[in-house]
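Undergrad: Following is a predicted model, sequence given first.
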Amino acid sequence: MKILALDLGTSSVRGLVLDDAQPLPGALARRRMAVTVDDEGAGTLDARAYLACLIECLDELHGQGWLDGVELVAISGQWHSVVPLGADDEPLGPVLTWLDTRPEPSATAVGPVDPDAFHQRTGTWWHRCYWSVRLPWLRVHTGDRVGRFTGLVEYVLGGLLTEAPMSMSQASGTGLLDLHTLDWDPEACALAGSDGADLPELAPRGWHGRLRAEYGRRWPALASARWTPPLGDGAASNVGSGCVDPTRAAVTVGTSSAVRLLQRMSTSAEPTALPHRLWRYRVDHDHVVTGVAYSSGGNLFAWADRELRLPTGRELEAALDLLPPDGGRPTNVRFGGDRPPGMRPAGLGELRGLGFGTTAVEMLAGLMYGVCEQVVDDLVVLESTVGRPVEVVLGGGAMAASSWWRRAFAAVLAPRPVHFARHPEIGATGAALVATGRIADAVVVADIGRTDDQDSATSA
């Protein structure tokens, strides 16, 4: 089956065409997105510009004939984003992404009555990353003009489709969903100051979307294609990495980084206890993903590449190969602050032990190793939920670009077996596999190999 996969990320929007979960060579359109960040903790996107970039990608694929024969559209999209809309359904301000650390409860706000029970039901905390804190903050900063709230993914799809309800996967990332009833949680909604009327409609099991007539005329090949419920990008990456059972955890490094474990958990199943340190979101109606996410990942490499005048490509990799796995320089990689449940703000990044002889590559290596170290303790907690050690599969664009980084992860995570998902498009592939009901095929499709596989290294 020919599938159009949309990857609605933070730093880019992409469309690519797959045949039987394999990307067709050249069938890729991409637009980079400008994330507005500042020292106050902002991390925002322009919703209208984002939609325009997605339309440009689809125009490009259509113009090159890649959309011909597409039967299904699968979507991987960023979790946690929110944009306030006015009565005309137009944005009243920028999109708050997961990067934004500004929202805080008011001085008089009171959190959940039973924080642990709240965590077990929603898989989240009363935290600035989630809508329970973000919606009241946005009302204060936007005024009384808010008609409703939606996620960036739903805003974009709402512009293209006849209807765009929020999938269970995306809804779980808001922090307002009861993971077991698959409905908005009353206490979480009360904390958000919502009666439910200003929240997105939830997609029922089996939902499929269709293009609006004007876009069906613009892209005739997609006029009859079925659009499937969007997956949170972390859930899609787990599936695309081949980590679809409790024996194997995914460590992915894209813009940010995360460690996650996917498990089958239907709504009728007795929920397993969720340790305080971990979040849990829905993949679909029958699966959940449990883990920890971090604000630092490939964005640290991007910062270093911009500011430290690094060598590029194979020259950089050769310079890294001369260094020990720990990089030799201690670091604090919290440049962007803590992801939940941590509360530390952005701007805490550190490079220590520097001297006049310290090179830019040594500083980069220290940062890269710091990203590896942050995973270790949380992986132990994650393993406690299944009662045994797990294998680890590395994935994401940053992992594909650096064999040194893969070897550093393997050293930090030893003695666990550590592998590498060589498939180049884990998010898009994961979304396609879930959309076609082929989660069980993920291990084969991921093409899991050694962490020192040089064939996957590309120019950074």
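TA: Thanks, I have the structure now.

Undergrad: CA atoms for contacts and neighbours, from now on please.
TA: OK.

Undergrad: what are the ranges of the strands in the stretch 51-200 of the chain?
TA: Applying DSSP state E, counting those that start in this stretch to the stretch 51-200 of the chain gives strands spanning 72-77, 83-85, 95-96, 148-150, 177-178, 183-184.

Undergrad: Tell me which of those lies nearest to Ala42.
TA: strand 95-96 (7.9 Å; CA to CA).

Undergrad: For the strands of the stretch 51-200 of the chain, give me a markdown table that also has distance to Gly206 and mean neighbour count.
TA: Below are the strands of the stretch 51-200 of the chain laid out as a markdown table (distance: least, CA to CA, whole Å; neighbours: other CA atoms under 10 Å):
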| stretch | distance to Gly206 | mean neighbour count |
| --- | --- | --- |
| strand 72-77 | 14 | 26 |
| strand 83-85 | 26 | 24 |
| strand 95-96 | 28 | 26 |
| strand 148-150 | 21 | 22 |
| strand 177-178 | 19 | 26 |
| strand 183-184 | 16 | 19 |
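
Undergrad: Use this one as the comparison:
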Amino acid sequence: MFLGLDLGTSGLKALLIDADQKTCAEASAPLTVSRPHPNWSEQDPADWIAAARSAIGRIAAHTDLSQLVGIGLSGHMHGATLLGANDEVLRPCILWNDTRAHAQAARLDADPAFREITGNIVFPGFTAPKLAWVAENEPEIFARISRVLLPKDYLRLWLTGEHVTDMSDAAGTSWLDTRERDWSGDLLEATGLSRAQMPALVEGSAPAGRLRVSAAEACGLPAGIIVAGGGSDNAASGVGAGTVADGSAFLSLGTSGVLFAANDGYRPDPQTAIHTFCHALPGRWHQMGVILAATDALEWLARFTASSAHELTAALGPLQAPGSALFLPYLGGERTPHNDAAIRGAFLGLEHATDRAAGTRALLEGVAFAFRDCRDALAETETRIERVIALGGGSRSDYWLAAIATALDLPVDVPASGDHGAALGAARLAMMAAAGAGPEICTAPPIARTVKPETALRQAFDDAHTRYAQAYAILKET
């Protein structure tokens, strides 16, 4: 059996599969985000360990894990987990959606070496500018840093005692030579760090340590189990969804939104604000358009209206033409294509007839238009997408999928029931590392149905997207 652990922003998921990739058990544990100041987003790494122990413990309580031979890890990217000389946590982890380091990011991005070596813009949410912020604002902590880890790799440290990361997660730090798949000494030096403070690098499908006795006893697992390199949440989702061949793609409607395309070569184009990262499998890369608020925006509206996300979307009925109301989902800035940490969301075009349903439709459409901007940015890199697989909690909304299919003018494939995301990808990477399986196990899921664009509404969505783009330009000026 193989266990995949996916460390998400709002919770940790554990998925157990057998050698035939059938789900044997799954469990989850919630996590919360602290926002002590505007633009800040943090978590206590101790909570990740508690969540892992809870989720694994729930599985162990009902399943014989004596045949477990491999563990794979996945997690949210870019987080700055800072450790001292004895691996003590020096401060809360600064998360991917924290934008306090926007000035430091702009300064690093002005150095052409960063885009040239990493293949990416230095976004405020990436790890390097966060370390530059710590150096300037918390120098006493910066001086004590012995190691910088990404979130999932802090879990690995607890499990194995090893300081290791994989290529896909490392690519989101702004320190990796993404073509050569190695740390760049020059970029590390530019932020006052050295290779000695970085974790060792492995491919996601390679062994990266063994389960040590202390963690095994805490979780009720046999010691010595191989722990795979694993992958970033998006790369692991690509492995789970079978999005590993050139041109295959998925769309993730999670807390953030991702339009992900696998590549068999390295094709960076930083000016588009598309992310070009290593995949979790050797010799492969991927590109992503990333929006910072997808289901996060819907949850915001649910809190704002004292409703639940399900209540907001359940009664919307069939897809309608966009109305006068527009929603720009930039609640915490935006990445693709704007690279704008300061922009904020807005409802526009409100009128007397705008009720809760109309506001919900406008929000779902606004996120769909943000995905369309990502599609257009990917097209500038000559990456063409013919269809996408829908992943994430937001994909349970038929209305949202129909709006996205129509806005993108692409068919959206909906997988059959089951987990096809990062937790499965992590478990598959464990199969490769511990049992010698090859990339052929990364098959696409069975498709239950396909949501096709509503051709009769295509022009209406095109026109609404034009108004959406104009609204961004106006909002940007203010």
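TA: Happy to help now that I have it. In this text the structure is predicted, and so the values were computed from the model without any measurement.

Undergrad: Any idea what the TM-score is?
TA: Remark: TM-score between the superposed chains equals 0.87 [TM-score structural alignment, normalised by the length of structure 1]; 439 aligned residues with a CA RMSD of 2.7 Å.

Undergrad: that older thread, out of the strands of the stretch 51-200 of structure 1, which gets nearest to Asp326 of structure 1?
TA: Per CA to CA, nearest to Asp326 of structure 1 of those: strand 72-77, 32.8 Å.

Undergrad: Of all the strands of the stretch 51-200 of structure 1, which one is nearest Gly123 of structure 1?
TA: That would be, of the strands of the stretch 51-200 of structure 1 and by CA to CA, strand 177-178, which comes in at 8.1 Å.

Undergrad: The closest one packs against which elements?
TA: Packed against strand 177-178 of structure 1 by the contact rule (3 or more CA pairs under 8 Å, 6 or more residues apart in numbering; DSSP states H and E) you find helix 115-122, strand 183-184.

Undergrad: Quick one: map Val35 of structure 1 onto structure 2.
TA: Per TM-score structural alignment, the equivalent position to Val35 of structure 1 in structure 2 is Val33.

Undergrad: What is the neighbour count of its match?
TA: 13 (other CA atoms under 10 Å).

Undergrad: Could you tell me which residues make contact with it?
TA: For Val33 of structure 2, the contact set (CA atoms under 8 Å, 6 or more residues apart in numbering) comprises Thr9, Ser10, Ser41, Glu42, Gln43.

Undergrad: follow-up on the earlier one: any chance of the strands of the stretch 51-200 of structure 1 in JSON lines with distance to Arg309 of structure 1 as columns?
TA: Shown next, in JSON lines, are those (distance: least, CA to CA, whole Å):
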{"stretch": "strand 72-77", "distance to Arg309 of structure 1": "32"}
{"stretch": "strand 83-85", "distance to Arg309 of structure 1": "36"}
{"stretch": "strand 95-96", "distance to Arg309 of structure 1": "31"}
{"stretch": "strand 148-150", "distance to Arg309 of structure 1": "40"}
{"stretch": "strand 177-178", "distance to Arg309 of structure 1": "45"}
{"stretch": "strand 183-184", "distance to Arg309 of structure 1": "48"}
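
Undergrad: Mind checking those for the one nearest to Arg329 of structure 1?
TA: strand 95-96 (33.6 Å).

Undergrad: what stretch of structure 2 does the closest one fall on?
TA: Aligned by TM-score structural alignment, strand 95-96 of structure 1 falls on residues 93-94 of structure 2.

Undergrad: By how much does that stretch deviate from structure 1 on average?
TA: Compared with structure 1 after fitting, stretch 93-94 of structure 2 deviates on average by 0.7 Å (mean CA distance after the TM-score superposition for structure 1).

Undergrad: Map Ala365 of structure 1 across to structure 2 for me.
TA: Using TM-score structural alignment, Ala365 of structure 1 lines up with Arg361 in structure 2.

Undergrad: Its match: neighbouring residues, count only.
TA: So Arg361 of structure 2, with other CA under 10 Å, has 24 neighbours.

Undergrad: could you measure it against Gly240 of structure 2, distance?
TA: 30 Å (CA to CA, to the nearest Å).

Undergrad: Now do the helices in the stretch 151-300 of structure 1.
TA: 152-160, 168-172, 186-191, 213-218, 233-240, 298-307 (DSSP state H, counting those that start in this stretch).

Undergrad: and of those helices, who's closest to Asp441 of structure 1?
TA: helix 233-240 (9.2 Å).

Undergrad: Which elements pack onto the closest one?
TA: strand 72-77, strand 248-253, strand 257-264, helix 426-435, helix 442-446.

Undergrad: From Met265 of structure 1, how far off is His285 of structure 1?
TA: His285 of structure 1 is 8 Å from Met265 of structure 1, by CA to CA.

Undergrad: Mutual contacts of these two, please.
TA: By CA under 8 Å, 6+ apart, no residue touches both His285 of structure 1 and Met265.
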